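Asker: Provided below are the primary sequence and the corresponding predicted coordinates.
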Amino acid sequence: MSVQIDTRVSPSLHPANVANLDGYSDATKGYVEGAERALHEAYTGVAAVFDAKEAVRRDLSLTDAGRTMKVDDMAQRVFKKVAALFDTQMANLTKGISQSEDKLNAPVNARAAHPIAAEIRTYIRSMPESDRPGFVFAAITRGDLVTAEAALAGPSYLCGLTPEGHAALLRKYHEQAAPEEAAKLAVMQGALKLLGNRGGMVFTALEEAVGAHPDAVRRMREAKARADKALAV
């Protein structure tokens, strides 16, 4: 999704950020098209508010406050549209991540019931703590699924791994056993985090485009409401 660079808008909101995510490729980009579309709407929406601000400056029938409120009206419409799109895409990504994790973890969970799984975990737990991650890592890389899946099934403490070490090994297992699905999961997780981090930036960018703090705009609107009420009497 090609969008021309606009120096008035933060590059953090540019949709090209999606292409830099871990796992992004021609094979996985379809899973994060929604995130790219959300950023596209945010980036172009902020740019449009900047354009509107320039346009209303030529409207001599409005006061400075009137111009600001008119631009803010547009900014609020943009924010409502973009916020709803962000929420929808984040919900879709969350659902997709859950489905991908279930798919990736199914073989591991199934292996937990293997007759020798408990013995394998006990064996690993009996090792020096520093040797345990390396032992499981070696099992993964040589394709020893019985050992790797038994070790990674269930909570990390069953075979004496730290939660962080267990998570890293599980990711390595997924990359080895199902690289396409692992890349899909990685890019969706990255897109979800990206949208979560950029959501607040949209509000800030729109405030900058309007050129006035929301509290100042609110006071302008209150003053206009009082004047309209007085004129209506």
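Answerer: On my side now, so go ahead. Numbers count the residues shown, from 1 in each chain.
Asker: Please make it C-alpha for all contacts and neighbour counts, starting now.
Answerer: OK.
Asker: and residue 47, what element?
Answerer: Using DSSP states H and E, the element containing residue 47 is helix 33-56.
Asker: buried set for that helix?
Answerer: Neighbour-count burial for helix 33-56 flags 34-50, 52-53, 56 (criterion: 16 or more other Cα atoms under 10 Å).
Asker: Report the separation between residue 132 and residue 167.
Answerer: With distances taken as Cα to Cα, to the nearest Å, residue 132 is found 14 Å from residue 167.
Asker: Specify which residue of those two has the higher count of neighbours.
Answerer: Taking neighbours as other Cα atoms under 10 Å, residue 132 and residue 167 compare with residue 132 leading, 20 against 14.
Asker: Can you tell me the SS state at residue 58?
Answerer: coil (DSSP: H, G, I helix; E, B strand; the rest coil).
Asker: contact partners of the helix holding residue 47?
Answerer: Helix 33-56 has contacts (Cα atoms under 8 Å, 6 or more residues apart in numbering) with 1, 3, 6, 8-9, 13-16, 18, 67-68, 70-71, 74-75, 78, 82, 85-86, 89-90, 191-192, 195, 202, 205-206, 209-210.
Asker: Apply 6 Å and report the result again.
Answerer: 13-15, 67, 71, 78, 82, 85-86, 89, 206, 209 (Cα atoms under 6 Å, 6 or more residues apart in numbering).
Asker: okay, pairing it with this:
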Amino acid sequence: MVDEVDTRIPLDLHPGAIANLPGYEEEEVRAVLNGTERLLRTTTENLAAIHDAKAAAATDPTLTPAAALLKVDDYASARMSTVTKQWDQIASTLANNIAQYEKELSAPIIAKASQMVSGEIRSHFKSLPQSERVSAVQAAIRAGDEVTCSSLFGAPAYLSGLNEEMHREFTRLWQEKVNPLVAKRLRAVSAAHEYVERTGPLMLKEWHNAVGVIEETREDRSGRRIVVGRSTASAIRKKKASADQRFALPAN
């Protein structure tokens, strides 16, 4: 079911945005994105509730604009404190998932052939001109040749004529070849982690936008209303606290 889009909230915070992340179309990969999708759904639901509360407060005849703003701010803080904790938890979970999948794709490779055959394979590749050697390694990876690849990548790079960087890159390509689901999940959670980190500031901004401010305006020479000042809930709260001190009774 497609969620209804609330136009008061940016599309980047809508749960439907997760469908654009790599692997979402595959059920086995999408499973690792469910937490991020739930987070965005919770976020939009709470932001929508704040917008609704602000609209309701504006209709309360017993509240001044300042009192209405403070009431909405209290309500928003209560709801969003939970959301921000969930945001941190998801970011931490995704980071842990990335580390786990990276570990799986960096596991040592064990040669599948006998020691003699593995040595002969490495010697053969080492005897090739470099361009042919690289092409041969790439062909072995594409073919899923476990005997050849495990012999090459399960031993030090110099034994097969590869430098350390090439050996590391080819080993990673092979690991992704034989562990495609892990590789896809790694790409998915990496993208999700980047998304959560990037949109976190937007979530905080929209929280405060939903609460709003009180604008002070005046007319310019042409009769247009222009904004000359803005009072946030925090600023009003400080003024209220200062005023309340005047009503404090002396201790007996």
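Answerer: Everything's here; your move. Just so it is clear, the structure is predicted and the values come from calculations on it, not from any experiment.
Asker: still on that earlier bit, with structure 2 superposed, average distance for the helix holding residue 47 of structure 1?
Answerer: Comparing helix 33-56 of structure 1 with its match in structure 2 after superposition yields a mean distance of 1.0 Å (mean Cα distance after the TM-score superposition for structure 1).
Asker: Give the next helix or strand downstream of the helix or strand containing residue 218 of structure 2.
Answerer: Counting by DSSP H and E, the secondary-structure element that holds residue 218 of structure 2 is strand 214-219. Per DSSP H and E, the first helix or strand lying C-terminal to strand 214-219 of structure 2 is strand 225-231.
Asker: how close does the next helix or strand after that following strand sit to structure 1?
Answerer: Proceeding N to C from strand 225-231 of structure 2, the next assigned helix or strand is helix 233-245, under DSSP H and E. Once fitted to structure 1, helix 233-245 of structure 2 is off its aligned match by 1.1 Å on average (mean Cα distance after the TM-score superposition for structure 1).
Asker: Repeat that for stretch 72-84 of structure 2.
Answerer: Stretch 72-84 of structure 2 sits 1.8 Å off on average (mean Cα distance after the TM-score superposition for structure 1).
Asker: So which residues make contact with that stretch?
Answerer: Applying Cα under 6 Å, 6+ apart, the external contacts of stretch 72-84 of structure 2 come out as 50, 54, 211.
Asker: would you list every one of the helices in the stretch 1-150 of structure 2?
Answerer: For the stretch 1-150 of structure 2, applying DSSP state H, counting those that start in this stretch gives helices covering 27-30, 34-57, 65-105, 115-127, 130-143, 146-153.
Asker: Can you get me a residue count around residue 168 of structure 2?
Answerer: Residue 168 of structure 2 has 15 neighbouring residues, counting by other Cα under 10 Å.
Asker: That one: which element?
Answerer: Counting by DSSP H and E, residue 168 of structure 2 is part of helix 164-178.
Asker: Now do the buried residues in that helix.
Answerer: So for helix 164-178 of structure 2, counting by 16+ other Cα under 10 Å, buried means 167, 170-177.
Asker: Same check on stretch 205-222 of structure 2?
Answerer: 206-208, 210-213.
Asker: In TSV: those residues, plus secondary structure and distance to residue 241 of structure 2.
Answerer: Shown next, in TSV, are these (DSSP: H, G, I helix; E, B strand; the rest coil; distance: Cα to Cα, whole Å):
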residue	secondary structure	distance to residue 241 of structure 2
206	helix	26
207	helix	23
208	helix	21
210	helix	23
211	helix	20
212	coil	20
213	coil	18
